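Colleague: Got a predicted structure plus its sequence, pasted below:
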Amino acid sequence: MDKGTPKAIRLQDYRPPAHLIDTVDLQFELGEEVTTVRSTLGIRRNPDRPDAAGLPLTLDGQRLDLVSVALDGTPVAPDRYTVTADHLTVDQVPECFSLETVVRIKPQENTALEGLYKSSGNFCTQCEAEGFRKITYFIDRPDVMARYATTITAEKARYPVLLSNGNLVASGEHEDGRHWARWEDPFPKPCYLFALVAGNLRHAEDHFRTFSGREVTLRIYVEPGNEDKVDHAMRSLKKSMRWDEEVYGLEYDLDIFNIVAVGDFNMGAMENKSLNVFNTKYILAKPETATDNDFLGIESVVAHEYFHNWTGNRVTCRDWFQLSLKEGLTVFRDQEFSSDMNSRAVKRIADVQGLRTVQFQEDAGAMAHPVRPDSYVEINNFYTPTVYNKGAEVIRMIHTLLGPEGFRKGMDLYFQRHDGQAVTCDDFVAAMADASGVDLSQFQLWYRQAGTPDLSVATAYDEAARTYRLTIRQTVPPTPGQPDKQPMHIPVVVGLLGPDGADLPLRLTGEAAPAGTSRLLHVRKAEEVFEFVDVPARPVPSILRGFSAPVKVKADVSDADLTFLMANDSDAFNRWEAGQILGGRILLGLVADQQAGRLLDLPQSYVDAVGAVLRDADADPAFAAQALVLPTEAYLGTQMDVVDPEAIHTVREFARKTLAARLRPDWLATYRRHAGNQSFSVEADAIGRRALKNLCLAYLMALEDEEALSLCLGQYHGATAMTDVIASLQFLSNSNAPQRDEVLAGFYERWKGEPLVVDKWFGVQAMSYRPDALERVTELLKHPAFEIRNPNKVYALIGGFANGNPVRFHDATGSGYRFLADQVLRLDPMNPQVAARMMGPFSRLRRYDAARQALMKAQLERIVATPGLSPDVFEVASKSLEAAG
């Protein structure tokens, strides 16, 4: 690295800032070559820092061309300030003062998409986490909260729309063809929530009346030609505003709420106060161009960013170590919203699948870290599944421990105490504990300890005493920097099913009467024993209902018991889970057979269990579409000490084809029952029926016979909704059908004018498990539609291959590893944040055999040795190498 090894920033070193900024007045002169930014800051010494009286003012700034500095209206002499690559330091500053700086920047050259940059000819900002320092000099940290006023001046013909945070208070025109707009935000905020957009945009407008009677104007801005794709996003926004009022009593606080969708964006969206900036992927949708998952994703992300208005904006993070304070809490809130809007069971299953597939692997890899990290080199690397998804599970556990009413009281107290403040995860937990009276002191280990806890459950039934005993042991595995762990406070919700499949009333030893049929058990020690009394017959346990804690469970439950739970458990999640555990056991047994060279055979009892679910699928198509999916290759890998990608893929494909062949009449009949319904809606029932239909077609296409191929081609050519089109395309892409290449080429020609649809086309080919997948992906890098500077294209093609195609990425030759390293090094000089996100598969190298580890290690060493490597990529690569040993 040019500047040596990057220095880690540690939570234990936190100190309040020496100076605070109360007001910010920004004036932007947007130009085609250069943009000028004039910043006037109202600054005072921090009373919480007694030592600040003798300290200079230090402002963050990167890639800024400083024109002038003035203090209280008087130019500052050059010998009184210093400028480095990262800071502006002004000596001998008074207790309270105004500082004015003028800088020049070049947004059109900003390929990192942080700070102020241009996207499709429009100006746009992304300031979280540390992008504001690339716009002007500032104390760029979240505990510095100020009130902003922003004036934007630009050429009217090129940039007719000028937007920033808050309310529009004035606007006008100049005689030279330029115009201006002034925005004022009355609420103090950290600079990471600042936003500016200027461009040639169109908008859809609607209105929302709050529960106090105020009318809020809602606008969604898009590039011309996309106006017909925002209706769903607007409906989602209005539903989320109403939900937040009804569930949490939280009302929107300004007169206008703006959303802007841009094509070049590193993340999904950004919750800037009153001016949310979105990746087009999470705004634009209509049935012809978007899948059901797109519609659901838009609803979820729009809600997530809106919910941040209170959990993130009104109350924000003291420092970036507290990132989950806003992200974990807001993910939990958007998950609950989506559950209320759609199928709660299916949403919970989807969230847990994502957690296990991505976050559990992160916990087991070189980048394992607590929900509240202890240190970081580059904060962008900690926008992770652990902070977001595991963080949401931590909030969910608090909700479970306190109950809905206790949790709401905690939320009310949290806002009452901290509105307008930058606070910590400890402050949130304290509000929850104080409002409910529940002791959460041990529970806070979830914020401090990394790793996925393992639960071992042993059962014993005493027929004579009519007692049933659960013995639960917990261990938290060592992770980098944390070799020894303390026992966690784990909420385990259980039920017991009688021989008739009904839930039994549950009474623990010492209780006077049963207390329901689902019980919350508090596991606080390394081993806990729970004894239920008055149990009339040996029950079947339903453990961890609703996935009440983000843990791995091994229980002495038989295959017959799992089949029984698949058919009878009243908890929908555990009914699905029983099928996954049973399927996982069988498939992992087949992996062992494959590795030993034994003949593969799928037990008929498992086929019968799947067939029973299939024949009852119409009772709940959405749930059946989840229950009938075999455990994924990624999930199976997490269950192995040493991952064998080839054996896992071979076995899973064998099981899929066997189920397809033995249950072919049922798959075919179910498909045909649902294939005739061409009406489209995004209601949960309609989505569930399409999911079930396409799952049946996936199984049929595993056989690749003439009838299945005819059905698939018929659906592809006849479908009017992208959900069905892309499903057919995916099945064809994995096949050896002679029409495959023709269909793929035709799809591109049909949709080449729709960038988001082209991204799907890239992704389908990247995740094809045909042997020529890498060759195809390499060719597509040269395709006219692929642009390495566009994050969506990178995530679809490069990320699709590295993260979504384990069998081909982990090819024993190491070709997939070389490919990924090449692309990371190509991306890093342009966009370090995206380059680092592509590194995820390398961080898990110790899960694989020695040969693959050596191949990955060689690529990591090549990356680390590259001159000028960004801190983003260096941190992931160096930690991965350190973990490899």
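Modeller: Cool, got the structure.
Colleague: from here on, contacts and neighbour counts on C-alpha atoms
Modeller: Will do.
Colleague: so how far is D65 from the nearest residue to I139 once chain neighbours are set aside?
Modeller: Nearest residue to I139, sequence neighbours excluded (C-alpha to C-alpha, 6 or more residues apart in numbering): L59, at 5.0 Å. When distance is defined by C-alpha to C-alpha, to the nearest Å, L59 is 14 Å away from D65.
Colleague: And these two? Which one has more around it.
Modeller: L59 (18 against 14; other C-alpha atoms under 10 Å).
Colleague: before we go on, here's another structure to hold up against the first:
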Amino acid sequence: MSQPQAKFLKDYQQPKFKISHIDLAFSLAGKETKIIATSQVVRQEQHDEALVLVGDEIELLSVTVDGKAAAFQQKSGELVIDTSLNEFELQITTKLDPEANTSLEGLYMSDGAYCTQCEAEGFRRITYFLDRPDVLAIYSVRIEADKQAFPYLLSNGNLVEAGDTQDGRHFAKWHDPFPKPAYLFALVAGDFDLLEDRFTTCSNRDVKLQVFVDKGNLNKAHHAMASLKKSMAWDETRFNLEYDLDIYMIVAVDFFNMGAMENKGLNVFNTKFVLADKACATDDDYHGIESVVGHEYFHNWTGNRVTCRDWFQLSLKEGLTVFRDQEFSSDLGSRAVNRIHAIKVMKNQQFAEDSGPMAHAIRPESVIEMNNFYTVTVYNKGAEVIRMMHTLLGESAFQRGMALYFERHDGQAVTCDDFVAAMQDASQVDLTQFKRWYSQAGTPQVEVEESYDAVNKSYNLTLSQSTPDTPGQTDKLPLHIPFDVELISVDGESVMSEVLSFTEKQQTFSFTGMPSKPAPSLLQNFSAPVKLAFDYSIEQLVHIMRFATSEVAKWEASVSLFSQSVWQNVERLQSKQAMFIDPRILDAFKGVVLAQELDKALMAEILTLASAGSLIEQKETVDLDNLALAREFVVLQIASDCEDELLAKVRELNSVDDASARALKNICLSLLLKIEQSYGEVAKSQFDLADNMTDSLGALSALNCGTSAIRNDLMGQFELQWIDTPLVMDKWFALHATLNSHDCIEKLTSLFEHAAFSFNNPNRVRSLIGAFAAGNTFEFHRRDGQGYQFLTDAIIKLNKLNPQVAARIITPLIQFKKFDSQRQLLMRNELQRILATEELSKDLYEKVTKALA
């Protein structure tokens, strides 16, 4: 195959033509679906170049310019129209087969409904177009389809006309008054249950709210609707941003590559982030729905009204909107727990991406396949960069910067530099050095050394920063790092709390008036996305766990205590010594179980001991076999030392109907099952009496550490009860995928034949194959390589069906450099097998070649 070519940010050029208006007429008729696209085209500046449009996997029927047949050429996915006109009307008629579109990009069928997904480059699968984010047009859309099969015909904007046509068909016309790029176009046609409500904006405008779900699921749409109304109210209160159309629609579909899509006024969602009731959704599901509904709604301004000039600027909308949805969740719930969840994503996933072959800046310099850059770096590290700006400027100045950004750029496609400029101008804070965060890849490391002068009662912290080389980037420059520090006295008092402005390669900060050496709580609340290198003593960590004013700092200290103990035991195993855990560490965790003043959700986070994947990210190279033994030993010792207290906590919380209580109870139960399988009877009792999915799944998850008869029986009961509920069956598949047993891979292979499994459904693939590769660390990395072979076989199958999903679940296979030479060889062999696949997609080609390089 010819090698796909990279595109570079430095090569960006303004479009040679613009499209001011486009009228789209869809005749939905299965394999014979036709689209007529009528565009008003305007040449930009003086040039005599041809109009070049892009298209992908569509049949071209006709092309006219100002009503006359046009001369054109088709080559390599391009439609070239040579015309000397400066302004003209272009009409293109195409035909396509949505039923055969398993990539789920462009126009496709999702369980009987027509649906679109156009971000990043899916609109070219509908018609030939200037499919780039800096071409903004006014869209008018006419949809025609069979009335009985597709009673709802939806698109962006406001409904302007609807009626019946001939032969049992009907039509609907939509008009969106706001210019938008093609990636925000949306169409849905199907038969749904509809939940309706209203929202009155701050300027007293009445907005109709609609949530469309599959038939029979109406009772599960209420939480999504409530989340939408909360989002709209919060954005008005916190950011002074008001919704701008007369209607806001959410449609839940089963087949969707991502979580959701912010199409202007018509958000298309994966059902996972819409449907919920107490019986079938966990507390985490409820939180996820609220967060994602908020995220897509907040895009209405940060992404839609102001959009990206080019796809290299993706973090302009995504990083900013993730920050906004994190703040939304924190304002509505526990700020500490929401912050912990964000930190876990950064440390467990983003740091891994930074140290792997796909390392890139939040504004990448080059891409082969844009879908590969919808990453935790662009989204979550991008959000951390926005958070650092907020920390440096403060809430008031940050809000002035947001207001200036919208004032300058409403209705435009702009860059990350434009956003930073608005923040800088509104605050009068120089952000020149800070902008390096946008262009430098990799995770900076901050080494800290402390010293105490008892005579002068002064305490010094010397900070040194460095960022490792990443593919294509060396010689990294110092970054502007907001470094949050609290100093805690020996009697537990906070004697200093400050955000240090760390800008040099090395800086020393001095603190006077310290009668004794304090314990430093460093990088509090993860004030910057960096790795901290500081030789904490056990005494310091225990002290921080007890006395830090930041709840996040207490959690961070607990993670460090657990991690230290695991790695010390890895070293003991390597030197043939018996494993051991310091009693002070056991006392610290028992203190958490016994604590009355701690928030239960925070206690649950502390007792959710660092996963194998999280531990792996703490080291450059990993002895995986000894890590498995050491982690199991430390978990067992902590659980055994707290056994009576854990059991008492489970009994105490059994009847408490509260999300934080359920979280704590279920983690305590899982620790008890680590000690003794006889606690399976406690889990069975919880399962039998559960009136909610959180407790049902909590019992099964606790039992998932072994293959007892109780587990197998309850898994069978769960399957029979929920076989007709796809989102719950996803949870059942994921439990099988994460079972650490010698026959795990054999079992997963047999589940490919299960009636509820389909390679065409991204949710099923992620729940079974993706969960295994990403969440079952020791089985995936089996020494015999069967885990790698299992994933590779699935990826090769998905290559033709859905390249996006294939490229997303390949990540654990390309991050091999931390492991021993035998495992690296096995993983590279499987990557070579993927590379040899006929008609390998661009999505996989990019990731595999970068890994093998």
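Modeller: All right, it came through fine. Since the model is a prediction, treat every value here as computed from it, not as a measurement.
Colleague: ok, back up a step: and the residue nearest to I139 of structure 1, how far from Y117 of structure 1?
Modeller: 21 Å.
Colleague: for G804 of structure 1, same thing?
Modeller: From G804 of structure 1 over to Y117 of structure 1 (counting by C-alpha to C-alpha), the distance is 30 Å.
Colleague: again, but for Q739 of structure 1
Modeller: 43 Å.
Colleague: which residue in structure 2 lines up with E528 of structure 1?
Modeller: In structure 2, the residue equivalent to E528 of structure 1 is Q507, according to TM-score structural alignment.
Colleague: Confirm that its match sits in a strand.
Modeller: Yes. Counting by DSSP: H, G, I helix; E, B strand; the rest coil, Q507 of structure 2 is part of a strand.
Colleague: That one contacts Q465, correct?
Modeller: No. Using C-alpha atoms under 8 Å, Q507 of structure 2 makes no contact with Q465, being 9.1 Å away.
Colleague: who has more neighbours, those two?
Modeller: Using other C-alpha under 10 Å as the criterion, Q507 of structure 2 and Q465 rank with Q465 on top: 23 against 14.
Colleague: how about the more buried one, what's its partner in structure 1?
Modeller: Match for Q465 of structure 2 (TM-score structural alignment): Q474.
Colleague: hmm, back to that, more crowded one of G804 and Y117 of structure 1?
Modeller: More crowded of G804 of structure 1 and Y117, by other C-alpha under 10 Å: Y117, with 24 against 21.
Colleague: Check the alignment and tell me where the more buried one lands in structure 2.
Modeller: With TM-score structural alignment as the criterion, Y117 of structure 1 matches Y108.
Colleague: Could you measure from the residue nearest to that match when sequence neighbours are not counted over to N829 of structure 2?
Modeller: Nearest non-adjacent residue to Y108 of structure 2, counting by C-alpha to C-alpha, 6+ apart: P98, 4.1 Å away. Counting by C-alpha to C-alpha, the separation of P98 of structure 2 from N829 of structure 2 is 36 Å.
Colleague: more neighbours, the two?
Modeller: Neighbour count, other C-alpha under 10 Å: between P98 of structure 2 and N829, P98 has more, with 25 against 16.
Colleague: What count of nearby residues applies to R673 of structure 1?
Modeller: Counted with other C-alpha under 10 Å, R673 of structure 1 comes out at 12.
Colleague: For it, give its distance to A625 of structure 1.
Modeller: As judged by C-alpha to C-alpha, R673 of structure 1 and A625 of structure 1 stand 14 Å apart.
Colleague: cool, D60 of structure 1 as well?
Modeller: Taking C-alpha to C-alpha as the measure, D60 of structure 1 and A625 of structure 1 are separated by 51 Å.
Colleague: related to what we said a few turns ago, checking my notes, the match of Q465 of structure 2 in a strand, right?
Modeller: Yes. Checked against three-state DSSP, Q474 of structure 1 lies within a strand.
Colleague: Contacts only, for it.
Modeller: Counting by C-alpha atoms under 8 Å, 6 or more residues apart in numbering, Q474 of structure 1 touches 453-456, 487, 525-527.
Colleague: And for G172 of structure 1?
Modeller: With C-alpha under 8 Å, 6+ apart, G172 of structure 1 has these contacts: 179-181.
Colleague: In structure 2, what sits opposite it in the alignment?
Modeller: Counting by TM-score structural alignment, G172 of structure 1 corresponds to G163 in structure 2.
Colleague: can you map out the helices along the stretch 201-350 of structure 1?
Modeller: 231-248, 292-307, 323-341, 344-354 (DSSP state H, counting those that start in this stretch).
Colleague: How many neighbouring residues does A464 of structure 1 have?
Modeller: By the criterion of other C-alpha under 10 Å, A464 of structure 1 has 8 neighbours.
Colleague: can you tell me the helix or strand for it?
Modeller: For A464 of structure 1, there is no enclosing helix or strand under DSSP states H and E.
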